[in-house]
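Undergrad: What would the 3D arrangement of this be:
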Amino acid sequence: MALIALSLSLSLASPVLAQAVSDPTPLQYRDAAEEARFHALAAELRCVQCQNQSLADSNAQIAHDLRREVLVLMQQGNSDAQIKQFLVDRYGEFVLYRPPMEARNALLWFGPPVALLIGAGVLVWVVRRRSRGIEPMDKSEERW
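TA: The predicted structure follows:
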């Protein structure tokens, strides 16, 4: 009975625990151009906690902190490339939605298309091989 009560209380409390953290103080932009640049840059960066959300979309506390840090770096005069490099140095290339193509990550860029082509080639080879191996049967060779 106690186990049922515990699981019921946890299931009722889970929506409260799962709520997103709200940003207590909104970001202050100098002008509309800075705001547009900030939103474009935040959309190109990945939340380091959520993994499948951009920095702009995430409600995790670290995303709020990183958005604030990105804005401060922008207001200090850093370029987008400098801000991205700062975050890559701190969190790794995972923070970039579009990492640069380099020799060490070429498999990530070219692996899926190459695997698809190899699979299509194997499929064509198997179909052709089977079609050559099956000969039409004469009516006289039918067996009941």
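Undergrad: Every contact and neighbour count from this point should use C-alpha atoms.
TA: Fine.
Undergrad: quick one, what contacts the residue most central in space within the chain?
TA: By C-alpha atoms, centre = their mean, the chain has its centre lying nearest to Asn52, at 4.1 Å. Neighbouring residues of Asn52 by C-alpha atoms under 8 Å, 6 or more residues apart in numbering: Arg46.
Undergrad: Surely it forms part of a strand?
TA: No: going by DSSP: H, G, I helix; E, B strand; the rest coil, the assignment for Asn52 is coil, not a strand.
Undergrad: so how far is Ile134 from it?
TA: 49 Å (C-alpha to C-alpha, to the nearest Å).
Undergrad: Could you also give me the structure for this next sequence, so I can compare it with the first?
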Amino acid sequence: MRGLARAAVAAALWLALAAGPALAVQPDEVLDDPALEARARALSAELRCLVCQNQSIDDSNAELARDLRVLVRERLVAGDTDAEVIDYVVARYGEFVLLKPPFSARNALLWASPALLLLAGGGYAFINMRRRARRRSPALSPEEEARLEAILNERD
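TA: Okay, here's the model as predicted:
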């Protein structure tokens, strides 16, 4: 009986924690039209909470995220397409509001920077290893080679 009670408490705790992000959208925000609400949820999942920064506005409980969710729903009710809603929010808050910003000429360096840093680091390591190898094994002059040969022959 005691094990069953622990399992029930653990299950209740797990359900409470798993349902946390779903509680961000308040009941007064939900649209009556299920199709519009589904579109609103899909759009909200693409937009970054400007307060939390690593959460979508759909998952965030921040007041600004709530305002953005309401704004998205207002634009959808007004008849905007999904692209128009995204364009409106981006025009107002910048590309940073997008969780997955599109590749463009403006942000090409940002997208390419990991590869460029990896190449620069690899090039630096390669050059540094070659320099160290040269320092460790200096070439012998002909006189030194002859002397080394003489020393080695004396031992045999």
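Undergrad: And the TM-score between them?
TA: In this superposition the chains share a TM-score of 0.69, using TM-score structural alignment, normalised by the length of the first structure; 117 aligned residues with a C-alpha RMSD of 2.4 Å.
Undergrad: From Leu96 of the first structure, how far off is the residue nearest to the centre of the first structure?
TA: 11 Å.
Undergrad: Please enumerate the shared neighbours of those two.
TA: What both Asn52 of the first structure and Leu96 touch, as defined by C-alpha under 8 Å, 6+ apart, is the set Arg46.
Undergrad: pull the longest helix from the second structure.
TA: Counting by DSSP state H, the longest helix found in the second structure is helix 108-136.
Undergrad: The residue nearest to the centre of the first structure -> the second structure?
TA: Under the alignment (TM-score structural alignment), Asn52 of the first structure pairs with Asn54 in the second structure.
Undergrad: In the first structure, what stretch matches the longest helix of the second structure?
TA: So helix 108-136 of the second structure is aligned with residues 106-134, judged by TM-score structural alignment.
Undergrad: go on, stretch 84-97 of the second structure?
TA: Under TM-score structural alignment, the match for stretch 84-97 of the second structure is residues 82-95.
Undergrad: number of nearby residues for Arg130 of the second structure?
TA: A total of 10 residues lie near Arg130 of the second structure under the criterion other C-alpha atoms under 10 Å.
Undergrad: Quick check: it vs Glu74 of the second structure, distance?
TA: 63 Å.
Undergrad: Then Tyr88 of the second structure?
TA: In terms of C-alpha to C-alpha, Tyr88 of the second structure sits 12 Å off from Glu74 of the second structure.
Undergrad: Run through the strands of the first structure in chain order.
TA: Here the first structure has no strands by DSSP state E.
Undergrad: Look through it and report the residue furthest from the middle.
TA: Ser140 (62.2 Å).
Undergrad: burial of Glu35 of the first structure, as a residue count?
TA: Neighbours of Glu35 of the first structure using other C-alpha under 10 Å come to 15.
Undergrad: Which residue in the second structure aligns with it?
TA: By TM-score structural alignment, Glu35 of the first structure lines up with Glu37.
Undergrad: Quick one: end-to-end distance for stretch 47-58 of the second structure.
TA: 8 Å.
Undergrad: residue in the first structure matching Val9 of the second structure?
TA: Checking TM-score structural alignment: Val9 of the second structure goes with nothing.
Undergrad: Please identify which helix or strand holds Val9 of the second structure.
TA: helix 2-18 (DSSP states H and E).
Undergrad: Would you pull up how far that helix lies from the middle of the chain?
TA: Put simply, helix 2-18 of the second structure sits 32 Å off its chain's centre (C-alpha atoms, centre = their mean, to the nearest Å).
Undergrad: What count of nearby residues applies to Ile86 of the second structure?
TA: Ile86 of the second structure has 21 nearby residues by other C-alpha under 10 Å.
Undergrad: Please name the spatially closest residue to it (chain neighbours excluded).
TA: Nearest residue to Ile86 of the second structure, sequence neighbours excluded (C-alpha to C-alpha, 6 or more residues apart in numbering): Leu43, at 7.6 Å.
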